[in-house]
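Student: Sharing a model prediction with you, sequence too.
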Amino acid sequence: EVDPIFNGPQGLGLYLLKDKSPLKNYKGIKQGLKKVFNTIGIFKETIEFFPFYLLGYLLCDRRHYDIFIGGGQWALLLGYVLKKMRKVKIVVADDYDYQAGNQTITKFRFLFTRYLENFVLKQSDLIISVGHLLAELRKKELKREIKIIPNGVDYNLFAVAQEKLPHPPTLIYTGAVEWWSGLDLVIKAMAEVKKDIPNLQLMIIGHCYPQYLNYLFELAKQLRIKKNIEYLGRKPYKELPFYLKRADIGLAVYSPIKIRKYGFSLKTIEYMAAGLPVIITQNIQTALIVKKYQCGKLVEFEENSIATAIKHLFINQSIYKTYSSNCLKYAPQFDWEKLIDDFYQTIISVNSTLLS
């Protein structure tokens, strides 16, 4: 595991300077170095992605295509170039994230990423965003029509987790264990909830850099709940339902930064397919789904709000069962097979005249 100092969003921050968050501000030379190296990271990104995408095509393929589908500014830049080379007819933007929102250290890098992202999106023949918040942002900035198709779930795979195994009261988090995951707030909330639910457990599955993981366990140790935290590391995707069988509530307590606000959390729909009510930060895209279908509790990004939601769901079993029932009722509409068919039909219907 090597994390270069020019890495995408964090720069010198989270790992080289041992930050708990890349939003941390230093005084003097450390803060200056952090901003300088983060800005230099633009050049690293520029030579790391697009040239190799293009080189890979030129060396390994060279065929002509009707439709190019790309996600992210660098992949779409390749689509733009291939269309100029007349190698593809139509470029479709799979708009799954607000990439500029991942740049939190310097305004220059944010503006650079936003400019490039908007440029390649404007050149695309069709933009399909994952949610209403991102679509509204694109409409405002690009002044064009945006189609919306959400992220989904392999429903048959995760429905297996609806049959639970014996376990203590358990919270679960799956996915990237990053500073924006809110797990430090969850651990603080657990210290309060433990007074009422002594055997409450937290199961964490996903990749985590050592610095942040050490911080989480040091925090748990200070709060005397380290034995209640179980970190299992990375697990194969097909094994996730086995762990969801031993959980009661799914966590998506994200920091409300832009990259999380506009993204569509896969884990939320996976929790729902497994019958788990969700605790999620309010005012982000996936929270709209949880609120619309009454599949969990929306919370503020602070420990007291999270603690109240945890206690509310475990103590009020009638509400828990209602949320769980709603999860089972509405999750099937997010099955990937249906959504991929919608994606395909959208491309064909919108671009039929161009293809002809």
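Tutor: Everything's here; your move.
Student: For the rest of this, base every contact and every neighbour count on C-alpha atoms.
Tutor: Noted.
Student: Please identify the buried residues of the host helix or strand of residue 321?
Tutor: According to DSSP states H and E, residue 321 maps onto helix 317-330. Going by neighbour count (16 or more other CA atoms under 10 Å), the buried part of helix 317-330 is 319, 320, 321, 323, 324, 325, 326, 327, 328, 330.
Student: What number of residues are in the vicinity of the nearest residue to the fourth one once chain neighbours are set aside?
Tutor: Translated: residue 323. Spatially, and ignoring its direct neighbours in sequence, residue 323 is nearest to residue 295 (4.5 Å; CA to CA, 6 or more residues apart in numbering). When neighbours are counted by other CA atoms under 10 Å, residue 295 registers 31.
Student: who's in contact with residue 295?
Tutor: When contacts are counted by CA atoms under 8 Å, 6 or more residues apart in numbering, residue 295 is found next to 272, 277, 278, 323, 324, 326, 327.
Student: try this one next to it:
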Amino acid sequence: MKRTKNIVFMCSSVHVWTDTRIYYKEAQSLAENGLQVEFYALDYPAEKREIRNLTMHYLPNLSRRSRIQHQRTLWKAFQKSRAANFHFHDPELLFLAKKIKRKYGDQVKVVYDMHEHLPAAVRTKQWLPKFLRPILSQIVTKVERYLMKSVDAVIFAEKSYRENYPTESFTKIDILNYPITPPVHNVKKNKIFTMIYVGGLTEQRGLFNMLNLAATLKEKGVSDFQLKLIGPVLTAETKIKNFVRKKHLEEHVVQFDRLPYTEIWQHYHTSHLGLCLLHPTPNNLNSRSTKLFEYMAAGLPVLASDFSSFIEMMTTHKSGYTADPFDSSLLADLVCQVKNNPELAEQLGKNGEKAFFENYSWHGEAEKLMALYDERK
């Protein structure tokens, strides 16, 4: 069977099909530009629609130990496919990539889309015993480098990831996770001051920093505010419920599960302040969180952790503030500064929105993605 250069087999054995970067940005951009995309990702109960040039395949949700079954499914599917491009998004699929390269050689272009630097991430994975993390990180580094010899190109979601592969011969390209230009909005802000966070709800991503901020605001006598959390809970839910109940925050904390990308913008546009209180883990310190750009695109002032890259952004664009994510008193004071000065909040939001359209739109990243595949024509 002859493989076709304008067909891309794109897959993830970890992410749900509605993943913003994979589905809404990359898969749809490729399809809109005439490539045929065969898309495999985890099933999720969201509205499914037909898109020209994009064929969807949904994988069952399995436990971490059972996910190896997805590799068998994807291997069988790829053998039946005519795709000359294998584009994958998870480090565990490096094993499958090597298998594909061994069988098909230069008939197939193998592209690894790196969302995080795995060796660094292993050192902070909460589900791993602490004493094992440094050892596993070293092992992962060696195995990853060996398997990546089978890769033709690596897409880095963050520029800093490239620094870890200075001598590797594969094609390297930075395709940053900038937002798609948001839909035109014609909605009013919520009557009550609303802080918003969108993303996985974990301690390392600032979940309890935000909850402590809410508790501190209440202790300071601020009663007319809301903390809106949108995303999958990746920590013990009972711990969240107990904290909210103990601090009497039931009227202030509103929680949603994962929402479709298009729905998120409605919540952004009706909110007043975007939060990004990440912990200073290696991956967080070396990345520029997508949330920052989405908040800016929606015209929201930003309150973020005082990482050097975040400080540079907020200072350059005058679009928000940074502070120690563990200093809830200072964070609360900054929230009050934005809350009590509507004109200041509006100007910060406008500054961020201007910076987004001038510097951080997905449009330019989509062009780089297409350039990578145009090389195959």
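Tutor: Noted; the coordinates are in hand. Just so it is clear, the structure is predicted and the values come from calculations on it, not from any experiment.
Student: Distance to residue 285 of structure 1 added to the buried residues of helix 317-330 of structure 1, as CSV?
Tutor: Shown next, in CSV, are the buried residues of helix 317-330 of structure 1 (distance: CA to CA, whole Å):
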residue, distance to residue 285 of structure 1
319, 23
320, 22
321, 24
323, 19
324, 20
325, 22
326, 19
327, 17
328, 20
330, 17
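Student: what helix or strand is residue 72 of structure 2 on?
Tutor: Residue-wise, residue 72 of structure 2 maps onto helix 68-80 under DSSP H and E.
Student: so where do the helices sit in the stretch 251-377 of structure 2?
Tutor: For the stretch 251-377 of structure 2, the helices defined by DSSP state H, counting those that start in this stretch cover 261-269, 282-285, 290-297, 308-317, 328-339, 342-359, 362-374.
Student: In JSON lines: these, plus distance to residue 180 of structure 2.
Tutor: Shown next, in JSON lines, are the helices of the stretch 251-377 of structure 2 (distance: least, CA to CA, whole Å):
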{"stretch": "helix 261-269", "distance to residue 180 of structure 2": "10"}
{"stretch": "helix 282-285", "distance to residue 180 of structure 2": "22"}
{"stretch": "helix 290-297", "distance to residue 180 of structure 2": "9"}
{"stretch": "helix 308-317", "distance to residue 180 of structure 2": "19"}
{"stretch": "helix 328-339", "distance to residue 180 of structure 2": "26"}
{"stretch": "helix 342-359", "distance to residue 180 of structure 2": "10"}
{"stretch": "helix 362-374", "distance to residue 180 of structure 2": "5"}
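Student: What residue in structure 2 is paired with residue 330 of structure 1?
Tutor: With TM-score structural alignment defining the correspondence, residue 330 of structure 1 maps onto residue 355 in structure 2.
Student: Excluding chain neighbours, what is closest to its match?
Tutor: Nearest one to residue 355 of structure 2, counting by CA to CA, 6+ apart, is residue 317 at 6.5 Å.
Student: for structure 1, which strand is longest?
Tutor: strand 88-95 (DSSP state E).
Student: What lies in contact with that one?
Tutor: 64-72, 76, 79-80, 82-83, 121, 124-130, 347, 351, 354-355.
Student: Just the buried residues out of these, in ChimeraX syntax.
Tutor: Only the buried entries of these go into this ChimeraX selection, using 16+ other CA under 10 Å:
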select :67,68,69,70,71,72,76,79,80,82,83,121,124,125,126,127,128,129,130,347,351
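Student: Which residue range of structure 2 does stretch 108-117 of structure 1 align onto?
Tutor: The aligned range for stretch 108-117 of structure 1 is 135-144, by TM-score structural alignment.
Student: related to what we said a few turns ago, pick out the most distant pair among the contacts of residue 295 of structure 1.
Tutor: Longest distance between any two of the contacts of residue 295 of structure 1 is 11.2 Å, between 278 and 326; criterion CA to CA.
Student: From the contacts of strand 88-95 of structure 1, which land in helices?
Tutor: 76, 79, 80, 82, 83, 121, 347, 351, 354, 355 (DSSP state H).
Student: Tabulate those in JSON lines, adding columns for distance to residue 282 of structure 1.
Tutor: Shown next, in JSON lines, are these (distance: CA to CA, whole Å):
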{"residue": "76", "distance to residue 282 of structure 1": "31"}
{"residue": "79", "distance to residue 282 of structure 1": "35"}
{"residue": "80", "distance to residue 282 of structure 1": "36"}
{"residue": "82", "distance to residue 282 of structure 1": "40"}
{"residue": "83", "distance to residue 282 of structure 1": "40"}
{"residue": "121", "distance to residue 282 of structure 1": "28"}
{"residue": "347", "distance to residue 282 of structure 1": "32"}
{"residue": "351", "distance to residue 282 of structure 1": "36"}
{"residue": "354", "distance to residue 282 of structure 1": "40"}
{"residue": "355", "distance to residue 282 of structure 1": "42"}
